[in-house]
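Student: missing the sequence, but the structure's below:
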């Protein structure tokens, strides 16, 4: 079964189209109008081995918020569709990724119970081109739409770019693991028999 989804979202603030393949090899074509965000989404694709084609336009003349959050909504929905009933997946993923001076840990449970914990050093809250608080909104939207319990803990770092990059790489690697198929899992990976 191909684990693929195509999702479109159009509002008065944004227009987004995504094609997402869980079982890819990291091929991507991404354009959001926000170069740093494009870079992070490219890292997500490459390090998670997800194929991602994404086009987004939004009212970035006002703020990046709507575009960043709505891309999270679209990608979360695409993941949920591509996973289907979640039978056979490992469900859990965990990764710790350094990027030079920075390191972060991401832990995922594809439980259908969305929740976000987003811990980053206060130093980094307002230093990136796309403020760190906007990335929190991206991950919250992704978590809510995909039904993902998501814990992000950026432990330390001196460079804001490196810190955010380590988060996206850890997110990609942990999601790759959580979406992996395990032949031992005959149904859904839950003692209740349902996610």
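Tutor: Right, received. Where do you want to start? Bear in mind the structure is a predicted one, so any value in this text is a computation, not a measurement.
Student: make it CA atoms for all contacts and neighbour counts henceforth
Tutor: Noted.
Student: correct me, but residue 159 touches residue 102?
Tutor: Yes. The pair residue 159 / residue 102 is scored as a contact, 7.1 Å apart, by C-alpha atoms under 8 Å.
Student: more neighbours, these two?
Tutor: residue 102 (21 against 17; other C-alpha atoms under 10 Å).
Student: excluding its backbone neighbours, what's nearest the more buried one?
Tutor: residue 157 (3.8 Å; C-alpha to C-alpha, 6 or more residues apart in numbering).
Student: what does residue 118 give?
Tutor: Using C-alpha to C-alpha, 6+ apart, the closest residue to residue 118 is residue 152 (4.9 Å).
Student: So the one you found belongs to a strand, correct?
Tutor: Yes. When DSSP: H, G, I helix; E, B strand; the rest coil is applied, residue 152 is found to be in a strand.
Student: Take this one as well and set it beside the first:
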């Protein structure tokens, strides 16, 4: 069930709420591009930490509750959060009129340096180049970072390029990736005009 926070035909208020339930996950998510409370509970502590960092550096309000099949592993939970977060982002952006659209960010964390470049183009694509030196951070499988980013990009209509230039600690690499995503999203969704940022006139 999706619950818009604006009436059809009106400019979106840059917020959206979604509830999505499958046999693997039950997710309730509210997203505001204008900021607000950040409260995240997925059952995976490190993932909560990453989503909280993403929302903070993205200037986003994010309320997220997830009941997932963690007795299997974290894959469904992480990927499905990416799907729902991406859908909420796309709905909150509405027709995308006035947004800056493009942005990029370098973020260092200790020995790691990561880069994100993105375009809210409505042409989803992911390029992900980040090796993970350690396979697990607590109960979080490091390889799921790419799965989350792919699900988020596809469902938000985002062209997303991410790269770890160097790093030896998977915790630092993943955190720098999430933070760089947040910083870039904050810049890209900023309203700087009135029309669509495209020579075609539509995204």
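Tutor: Received the coordinates, thanks. Given the structure is predicted, the values throughout are model-derived calculations rather than measurements.
Student: Please say which position in structure 2 the residue nearest to residue 102 of structure 1 maps to.
Tutor: When structure 2 is aligned by TM-score structural alignment, residue 157 of structure 1 is paired with residue 167.
Student: Residue 193 of structure 1 too?
Tutor: Using TM-score structural alignment, residue 193 of structure 1 pairs with residue 201 in structure 2.
Student: Kindly confirm my reading that that match forms part of a helix.
Tutor: No. Under three-state DSSP, residue 201 of structure 2 falls outside any helix and is assigned coil.
Student: Could you find the counterpart of residue 184 of structure 2 in structure 1?
Tutor: By TM-score structural alignment, residue 184 of structure 2 lines up with residue 174.
Student: any idea which helix or strand carries the residue nearest the centre of structure 2?
Tutor: With distances taken as C-alpha atoms, centre = their mean, residue 152 lies nearest the centre of structure 2, 5.4 Å away. Remark: residue 152 of structure 2 resides in helix 144-156, with elements defined by DSSP states H and E.
Student: Trace that helix over to structure 1 and give me the residue numbers.
Tutor: Against structure 1, helix 144-156 of structure 2 falls on residues 134-146 (TM-score structural alignment).
Student: got it, and stretch 80-100 of structure 2?
Tutor: Stretch 80-100 of structure 2 maps onto residues 70-90 of structure 1, going by TM-score structural alignment.
Student: Can you mark which positions in the matching stretch are buried?
Tutor: 70-83, 86-90 (16 or more other C-alpha atoms under 10 Å).
Student: cool, and stretch 60-80 of structure 2?
Tutor: Result for stretch 60-80 of structure 2 [16+ other C-alpha under 10 Å]: buried residues 60-66, 68-70, 74-80.
Student: residues contacting the equivalent of residue 115 of structure 2 over in structure 1?
Tutor: By TM-score structural alignment, residue 115 of structure 2 lines up with residue 105 in structure 1. Counting by C-alpha atoms under 8 Å, 6 or more residues apart in numbering, residue 105 of structure 1 makes contact with 94-97, 152-155, 167, 170.
Student: Could you tell me which of these are located in helices?
Tutor: 167, 170 (DSSP state H).
Student: In ChimeraX, select just the buried ones from the contacts of residue 105 of structure 1.
Tutor: This is the ChimeraX syntax for the buried subset of those, where burial follows 16+ other C-alpha under 10 Å:
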select :94,95,96,97,152,153,154,167,170
